[in-house]
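> From the sequence below, what's the structure:
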Amino acid sequence: SDHLLGEGGYGAVYVALDHSSQPAKRVAAKRLSLRDLRPDQVAREVSTYHWVQSASTSCEYVLRLLADAVEKDEAHYLFFPLCEQGDVLDYSVSRGGLTEPEARPLFAQMCTAVAYLHSLGVVHRDIKLENFFLTDVSDVRLGDMGLASFAPVADGAAAAPVGAGAPLICLDWAGSESYAAPEVWAMTHGSAQAKAAGYDAPPADVWSLGVCLFTMLANFMPVDVAIPQADWRYDLLLQCERSGSSY
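I've put the predicted structure just below:
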């Protein structure tokens, strides 16, 4: 289909038709350019979906990968159920922000999706409103696993439940600027010691969830970048944390 749903740095998402069902169903086709991505980057996203979907439990708020296919050496396609209502950011902005009663059930589903991934040993690492999709205005799906990581385990062993307190240390910057936690920014702006130590990824996902909630309610981002001396709003947050005051 020529109907473009969205476009990013490494590909685009289109509406496609699944002719394996009768009548044919509309699905979302994510086209990843193999000219812009390394094969291991594509494989990581596909393997993360397979890992999550092979679990003995499931979560309705995590988007399911229906199939994937390679187009010669040019592109890798991932097929997902079509979320007709777009993403949560567009929905929230279109309403000038959400009221607490409107945001509460959506945010509960968002938290459930992230907690489920953590229980499987998976960290998303790019939690943002643009990656939560709506099948209708009250039903959320978390997608885009392109930056996800999961705890390496032996064949047949269970993943470490990172959300239960087990750390999953990452050493690279990942995510989207205004959603990234301070410890993630330390990978590019911190000391050599901080960079060598890495950061615990599950709490960084939780920080990003907090940014999502703030943005849904306030209709603007709480900070541009969570770097001291680089964003006055972040510096104000640090002052409030140290003093116990609030604004």
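> rest of the way, CA atoms for contacts and neighbours
Fine.
> wait, is Ala160 part of a strand?
No: going by DSSP: H, G, I helix; E, B strand; the rest coil, the assignment for Ala160 is coil, not a strand.
> That one: what's it in contact with?
The contact partners of Ala160, by C-alpha atoms under 8 Å, 6 or more residues apart in numbering, come to 119-121, 151, 153, 166.
> Most neighbours out of those residues, which is it?
Among these, Gly121 has the most neighbours (other C-alpha atoms under 10 Å), with 26 neighbours.
> I have a second one here; can you model it like the first so I can compare?
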Amino acid sequence: MSKVIKLSPSQRGAEKLCQLMGYQFGKTIGNGTYSKVCVAIDSKGKKKACKIINKKYAGDDFIEKFLPRELQIISNIKHQNIVTVHKIIQLKYEVYIFMDYCKHGDLLEYIKLKGPFTEEKAKVLFKQIVEAVHYLHDLDIAHRDIKCENVFLKGQNHVKLGDFGFARYCRNKFGAFLLSNTFCGSAAYAAPEILRGQFYDPKMYDIWALGCVLYVVMTASMPFDDSNIKRMVKEQISKQIYHLTTLWECSNNLKQLEVALLEPDILNRITIEQVLKHPWFGEEPQRFPKVQRLW
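Down below sits the predicted model:
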């Protein structure tokens, strides 16, 4: 469990903050609407990533709902394939979240640089993402923003899922399962029920997003074009993905898993338990060329 520290207004200020925490801040490695991520060196000389959230620029919905959820969740999870949060410091107008520094960047950056993965490498890394999501779902937590940009490479063969800004618990205090109606994440990774504006099962949203990640890993392209949402939904519902995967030079088990993840009917969509037990992960490695971009 990460340590949460609340400081009084008199302790604000970059220099006092650095001294108090024992950190030296380095270059900015990411920017958001009301946050940024910097490299931070701790007192032992080890690199951490620090997400700095500026509450002055954030809306009331974020301050009152999303931020408290994020802080509660990241303070109470620990898994080898989830970015570890080491310390959280809350000020009146800012929140500092110190976490693992993943020197190889995010999965999308890596794929843009290296191209699509071989099936063997995809299996190793994708299983780690699945194990992270299985851990979350077992705790009744849905991530709701799974995408390649939120999967980080700690090492060449070690990935970690991060950015829990849209994460939420899936049950209320009475144990009743909660559906979501908030549009979260990126349209390119959104399931058809979300794009249609329906109440949705947040865990099933994660499953669909996993299917998009697997597709990108294998092809270095997105399964659906989000420039026209109406057309995108039609392609999702028509199971266009089945025809696309027939062009892949890979094992039949991988094709079957991809189709099962991107199943438009949530009653038939595969669960995270079924994904983890899928025969693709257990079969002997087969040598296939990398799947080429399909468009």
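> re the thing from before, mind checking which of the contacts of Ala160 of the first structure land in strands?
The members of the contacts of Ala160 of the first structure all map outside strands under DSSP state E.
> quick one: which of these is nearest Met216 of the first structure?
The nearest member of these to Met216 of the first structure, counting by C-alpha to C-alpha, is Ser119 at 25.5 Å.
> What's that closest one aligned with over in the second structure?
Alignment note (TM-score structural alignment): Ser119 of the first structure maps to Asp138 of the second structure.
> count of neighbours near Ser75 of the second structure?
Neighbours of Ser75 of the second structure using other C-alpha under 10 Å come to 18.
> which residue sits closest to the residue opposite it in the first structure once aligned, ignoring its sequence neighbours?
Under the alignment (TM-score structural alignment), Ser75 of the second structure pairs with His50 of the first structure. Counting by C-alpha to C-alpha, 6 or more residues apart in numbering, Leu65 is the residue found nearest to His50 of the first structure once chain neighbours are left out, at 7.8 Å.
> Tyr61 of the first structure now?
Excluding the flanking residues, the one nearest Tyr61 of the first structure by C-alpha to C-alpha, 6+ apart is Arg141, at 4.5 Å.
> what do you get for Arg233 of the first structure?
In space, Arg233 of the first structure is closest to Val223, 5.8 Å off (C-alpha to C-alpha, 6+ apart).
> ok, now which ones touch Val213 of the second structure?
Contacts of Val213 of the second structure (C-alpha under 8 Å, 6+ apart): 146-148.
> go with 6 Å
Listed by C-alpha atoms under 6 Å, 6 or more residues apart in numbering, the contact partners of Val213 of the second structure are Cys148.
> Okay, and it sits in which element?
Using DSSP states H and E, Val213 of the second structure maps to helix 202-219.
> mind checking what the residue nearest to His50 of the first structure lines up with in the second structure?
Per TM-score structural alignment, Leu65 of the first structure is aligned with Val85.
> wait, that match sits on Met99?
Yes: at 4.1 Å, Val85 of the second structure counts as touching Met99 under the criterion of C-alpha atoms under 6 Å.
> and the residue nearest to Arg233 of the first structure, helix, strand or coil?
From three-state DSSP, the assignment for Val223 of the first structure is coil.
> That one and Ala194 of the first structure: what is the separation?
Going from Val223 of the first structure to Ala194 of the first structure by C-alpha to C-alpha, to the nearest Å gives 22 Å.
> Neighbour count for these two, which is higher?
When neighbours are counted by other C-alpha under 10 Å, Val223 of the first structure and Ala194 differ, and Val223 comes out ahead with 19 against 16.
> Check the first structure for its longest helix and report it.
Across the first structure, the longest stretch assigned as helix under DSSP state H is helix 100-119.
> And for the aligned partner of Glu193 of the second structure in the first structure, the neighbour number?
If you follow Glu193 of the second structure across to the first structure using TM-score structural alignment, you land on Glu183. Look at Glu183 of the first structure: counted by other C-alpha under 10 Å, it has 21 neighbours.
> contacting residues around Glu183 of the first structure?
Each residue near Glu183 of the first structure by C-alpha under 6 Å, 6+ apart is listed here: Tyr199.
> at 8 Å instead, please
The contact partners of Glu183 of the first structure, taken as C-alpha under 8 Å, 6+ apart, are 199, 204.
> now swap in Phe126 of the second structure and tell me
Neighbouring residues of Phe126 of the second structure by C-alpha under 8 Å, 6+ apart: Leu214.
> Any chance you could spot the residue sitting in the middle of the first structure?
The centre of the first structure sits closest to Ile127, judged by C-alpha atoms, centre = their mean, with a distance of 3.4 Å.
> Would you agree it is in contact with Ala174?
No: if you go by C-alpha atoms under 8 Å, Ile127 of the first structure and Ala174 don't touch, sitting 10.2 Å apart.
> check contacts around the aligned partner of Met145 of the first structure in the second structure.
Matched by TM-score structural alignment, Met145 of the first structure corresponds to Phe164 in the second structure. Contact partners of Phe164 of the second structure, counting by C-alpha under 8 Å, 6+ apart, are 70, 73-74, 143, 145.
> out of those residues, who's nearest Glu109 of the second structure?
Asp145 (17.1 Å).
> Surely that closest one and Phe183 touch.
No: contact criterion C-alpha under 8 Å: Asp145 of the second structure and Phe183 do not qualify, at 10.1 Å.
> quick one, which of those two is more surrounded?
Asp145 (22 against 16).
> Could I get the contacting residues of the more buried one?
Contacts of Asp145 of the second structure were listed using C-alpha under 8 Å, 6+ apart, and they are 163-167, 184-186, 206, 209.
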